[in-house]
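Visitor: any chance you can model this:
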Amino acid sequence: MGKVVLVTGAARQLGGRFVRRVQRDPEVERVIAVDAVAPPHGLGSAEFVRTDIRQSSIARVLAEHAVDTVVHLAVTGGSPGPGGGTGSAVKETNVIGTMQLLGACQKSPTVRRLVVKSSTYVYGGASRDPAVFTETTQSKSLPAGGFAKDAVEVESYVRGFARRRPDVAVCVLRFANILGPYADSALAEYFSMSVMPTVLGYDPRLQFVHEDDVLDVLRLAAGEPQRGTLNSGTFNIAGDGVLLLSQCARRLGRPTVPLLLPAVTWVGSALRAVGVTDFSPEQIRLLTHGRVVETSQMREVLGFKPMYTTAETFADFARSRGTGLLPPERVGQAVDRVGAMLNGHSPDVGVAGAEEGAQR
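Guide: Below is the predicted model of the structure:
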């Protein structure tokens, strides 16, 4: 008999894609897709069970289908869309739903593997943070609210579950910002704005992971470990390299509006109120201080190498969003010339120096 895989968050874009992806694995016999709302997309041959993981009924689903592998994708920032819901409902699903799911897994005699989608947002964002986070780095400023705090709480519950059920292989994947043609995150909405507000005086370093790589690493973590690898533990997942926020704006061809931090916070609240984008406090911290993580454990222990670098991920995302208000080349040249003049150089020297720096 093959594996029976249960996937939460199946109504969301990423969850639906993973359901369709994992059922193609020869070692998988059945896939049980779970969500509180009906998915707007097809799920292939998977069996959809409409149930809310905040309720005790999730335990019956595990028992009835003799599930041995659980992939928990219902931990989300709650951007608008199917399965998104209100802020309070999203938080309850993230935290209470995870507690119910872990309680059901703890009582299940058949569950042998648990994969949890987490986020590098657990590291917080502060000026005193280290330049690069490893999986064991303690943040100088833990998240005070929002999705980042939810992710911290979820991981604490998962660690408790792992202690109570040492026979279950537990894998926590901390994803950097997920982008790609189908991305529906708050950051994707921000990058899709015609004009991007930024924090005056800051140009944060950002990392991205392609949604196709997300599907591949989830499949790897849910499967049996290959020789020389270990499919349990906590792993940072990100593409190689970093991009500055200014580089992202230039590659999109979108102008930026630098604002003082209090003004950015006010603008973010206004945009969130009218439903333009979920410009949350943790996203503002990301766009202020940035976040970069070390991924050697991902390669050496988990045995995963992303197909896309951070730059390639962003390029694929940018192609899917079309050209901005200005051609990217003109935006880049204008920024380079202004920067050169501010530094006391001739415009031509500034452009040449910038191009040389970009090549390096």
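Visitor: can we go C-alpha only for contacts and neighbour counts from here?
Guide: Will do.
Visitor: in the stretch 101-250 of the chain, which spans are helices?
Guide: Counting by DSSP state H, counting those that start in this stretch, one finds helices in the stretch 101-250 of the chain at the ranges 146-164, 186-191, 211-222, 245-252.
Visitor: what about the closest residue to Ala38 other than its chain neighbours, helix or strand, and which?
Guide: Of all residues not flanking Ala38 in the chain, Ala11 sits nearest, at 6.3 Å (CA to CA, 6 or more residues apart in numbering). Using DSSP states H and E, Ala11 sits in no helix or strand.
Visitor: who touches the nearest residue in space to Ala222 that is not next to it in sequence in this structure?
Guide: Counting by CA to CA, 6+ apart, Val115 is the residue found nearest to Ala222 once chain neighbours are left out, at 6.4 Å. Each residue near Val115 by CA atoms under 8 Å, 6 or more residues apart in numbering is listed here: Thr69, Val70, Val71, His72, Val170, Cys171, Val172, Leu173, Leu218, Ala221, Ala222.
Visitor: what's near enough to touch the second one?
Guide: By CA under 8 Å, 6+ apart, the residues touching Val70 are Val5, Leu6, Val7, Val111, Arg113, Leu114, Val115, Ala222.
Visitor: which SS class is it?
Guide: strand (DSSP: H, G, I helix; E, B strand; the rest coil).
Visitor: what are the buried residues along stretch 331-338?
Guide: Residues of stretch 331-338 classed as buried: Val331, Gly332, Gln333, Val335, Asp336, Arg337 (neighbour count, 16 or more other CA atoms under 10 Å).
Visitor: and stretch 136-152, by the same measure?
Guide: So stretch 136-152, judged by 16+ other CA under 10 Å, has buried residues Ser139, Leu142, Pro143, Gly146, Phe147, Ala148, Lys149, Asp150, Ala151, Val152.
Visitor: what's the closest of the residues you listed to Trp266?
Guide: Gly146 (16.9 Å; CA to CA).
Visitor: here is a second sequence; please produce its structure as well for comparison:
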Amino acid sequence: MPSNIVLVTGVGGELGGRLLARLGNNPEFERVIGVDTTPPAKQVLQRMGHAEFVRADIRNPLIAKVISTADVDTVVHASTTAHPAGPGRRMAIKEVNVIGTMRLLAACQRSPKVQKLVVKSTAAVYGAGARSPAVFTEDSELIPASSSGYAKDAVEMEGYVRGLTRRRPDITVTMARFVNTIGPEVDTVLSRYFALPVVPTVLGYDARIQLLHSSDALEVLEQATLHDKPGVFNVGGDGVIALAQAIRRAGRVELPVPRGVVPSVAKVLRGAKVVDFSADQVRLLNFGRVVDTTRLKEVFGYTPRWTTKEAFDDYVQGRGLRPVLDGDRLAGLAGKVLIAAATGQASTR
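Guide: Just a heads-up that it's a prediction; the model follows:
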């Protein structure tokens, strides 16, 4: 069914905001409504066309009133967070991921006008470990790396979506499981990680990383909104890049640390408010994760324009990252990180 009145959640974020602007400039839609607790970025507000922003919290049952009053027929749920860039309030993010999704889906279920739901999920639902398959398909078992992390939220969220499809089989549901997105304007845990002058890695491991350019992520959400694309789809760029190779391409310096020290290093970086390494991210950097995108290309009908390496290089160029050359400064930084990590380990014994 063609979309007519669209509601987009999470428009205060980079991807949700860009989607709001893209849909707001499409004359095919009668109305485009963006909701979030914070307004979109200034540049989005300046070029959002006929789209409108409504300050609303999807954790509040009043979201149902917004959907019913506006006669929304298509809902794009883009506010889920799987890889927060910096240290954030865990419970607040979990509430948006889980409670917010529950409220939103309940509103969709009650509204007879809603006929389409597009959900941004994450490939982190597959987890990452020594026994993980080399390539995950959409039918692979969902095993998040942590029993309490953001990937666990995504597994719960997907369960609620499946429940909605059973109760409202008339709703067309598209689930997009994105690998880690990257791009010049994207602020994620990986974009901050690769910008560190000294990049800590796990000694003896060189994980394979698959990335998705933010422009391809935007295109997938837009296509799912414009056309009926029912199903679950892995979304990622072609090819992979080894972690050590990515660090070199970014002009950074690798700092291999023993596996047992990695959680302490992550704690130091989190405490310094530099980057938030969850247990899911630590395991990703240890074991890597690659998904199969055959269904995306053959069933959904979209082939990402950027390969993993091209997406990473565009991030490096767009961020203006330059090779780090000051050896003395690097040695000092590396020493501080290891000392802080060692101190943290000793204090927990």
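Visitor: give me the TM-score for these two chains.
Guide: The TM-score (TM-score structural alignment, normalised by the length of structure 2) is 0.88; 320 aligned residues with a CA RMSD of 1.7 Å.
Visitor: what is the neighbour count of Met99 of structure 1?
Guide: Met99 of structure 1 has 20 neighbouring residues, counting by other CA atoms under 10 Å.
Visitor: setting aside sequence neighbours, what's the nearest residue to it?
Guide: Closest to Met99 of structure 1 by CA to CA, 6+ apart is Tyr157, at 6.9 Å.
Visitor: roughly how far apart are that neighbour and Pro262 of structure 1?
Guide: 34 Å (CA to CA, to the nearest Å).
Visitor: who's more crowded, these two?
Guide: The neighbour comparison of Tyr157 of structure 1 against Pro262 (other CA under 10 Å) goes to Tyr157, with 16 against 10.
Visitor: map the more buried one across to structure 2 for me.
Guide: Under the alignment (TM-score structural alignment), Tyr157 of structure 1 pairs with Tyr160 of structure 2.
Visitor: next one: Met99 of structure 1
Guide: By TM-score structural alignment, Met99 of structure 1 lines up with Met102.
Visitor: wait, isn't that match in contact with Tyr160?
Guide: Yes: between Met102 of structure 2 and Tyr160 there is a contact at 6.8 Å, judged by CA atoms under 8 Å.
Visitor: for the alignment partner in structure 2 of Ser192 of structure 1, what are its contacts?
Guide: Applying TM-score structural alignment, one finds that Ser192 of structure 1 aligns to Ala195 in structure 2. Neighbour list for Ala195 of structure 2: Ala250, Arg252, Leu321 [criterion: CA under 8 Å, 6+ apart].
Visitor: quick one: the strands in the stretch 1-150 of structure 1?
Guide: Taking DSSP state E, counting those that start in this stretch as the test, the strands found in the stretch 1-150 of structure 1 are 3-8, 28-35, 47-50, 69-72, 113-119.
Visitor: in JSON lines: those, plus distance to Gln297 of structure 1.
Guide: Shown next, in JSON lines, are the strands of the stretch 1-150 of structure 1 (distance: least, CA to CA, whole Å):
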{"stretch": "strand 3-8", "distance to Gln297 of structure 1": "25"}
{"stretch": "strand 28-35", "distance to Gln297 of structure 1": "26"}
{"stretch": "strand 47-50", "distance to Gln297 of structure 1": "34"}
{"stretch": "strand 69-72", "distance to Gln297 of structure 1": "20"}
{"stretch": "strand 113-119", "distance to Gln297 of structure 1": "16"}
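Visitor: between the ones you listed, which one is closest to Thr86 of structure 1.
Guide: So among those, strand 28-35 is nearest, using CA to CA, at 15.5 Å.
Visitor: related to what we said a few turns ago, quick one: the residue nearest to Ala38 of structure 1 from Gly350 of structure 1, how far?
Guide: 49 Å.
Visitor: looking at the two, which has the bigger crowd around it?
Guide: Ala11 (27 against 22).
Visitor: these two touch, right, that one and Gly42?
Guide: No: between Ala11 of structure 1 and Gly42 there is no contact under CA under 8 Å: 9.5 Å.
Visitor: which neighbours do these two have in common?
Guide: Going by CA under 8 Å, 6+ apart, no residue sits against Ala11 of structure 1 while also sitting against Gly42.
Visitor: tell me the residue in structure 1 aligned with Ile247 of structure 2.
Guide: In structure 1, Ile247 of structure 2 lands on Ala249 (TM-score structural alignment).
Visitor: do I have it right that that match meets Val257?
Guide: No: assessed by CA under 8 Å, Ala249 of structure 1 is found out of contact with Val257, at 10.7 Å.
Visitor: show me which of these two is the more surrounded one.
Guide: The neighbour comparison of Ala249 of structure 1 against Val257 (other CA under 10 Å) goes to Ala249, with 20 against 12.
Visitor: list the contacts for the more buried one?
Guide: So Ala249 of structure 1 contacts Phe191, Met196, Pro255, Thr256 (CA under 8 Å, 6+ apart).
Visitor: only whichever of those are buried, select them in ChimeraX.
Guide: To isolate the buried members of the contacts of Ala249 of structure 1 in ChimeraX, using 16+ other CA under 10 Å:
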select :191,255,256
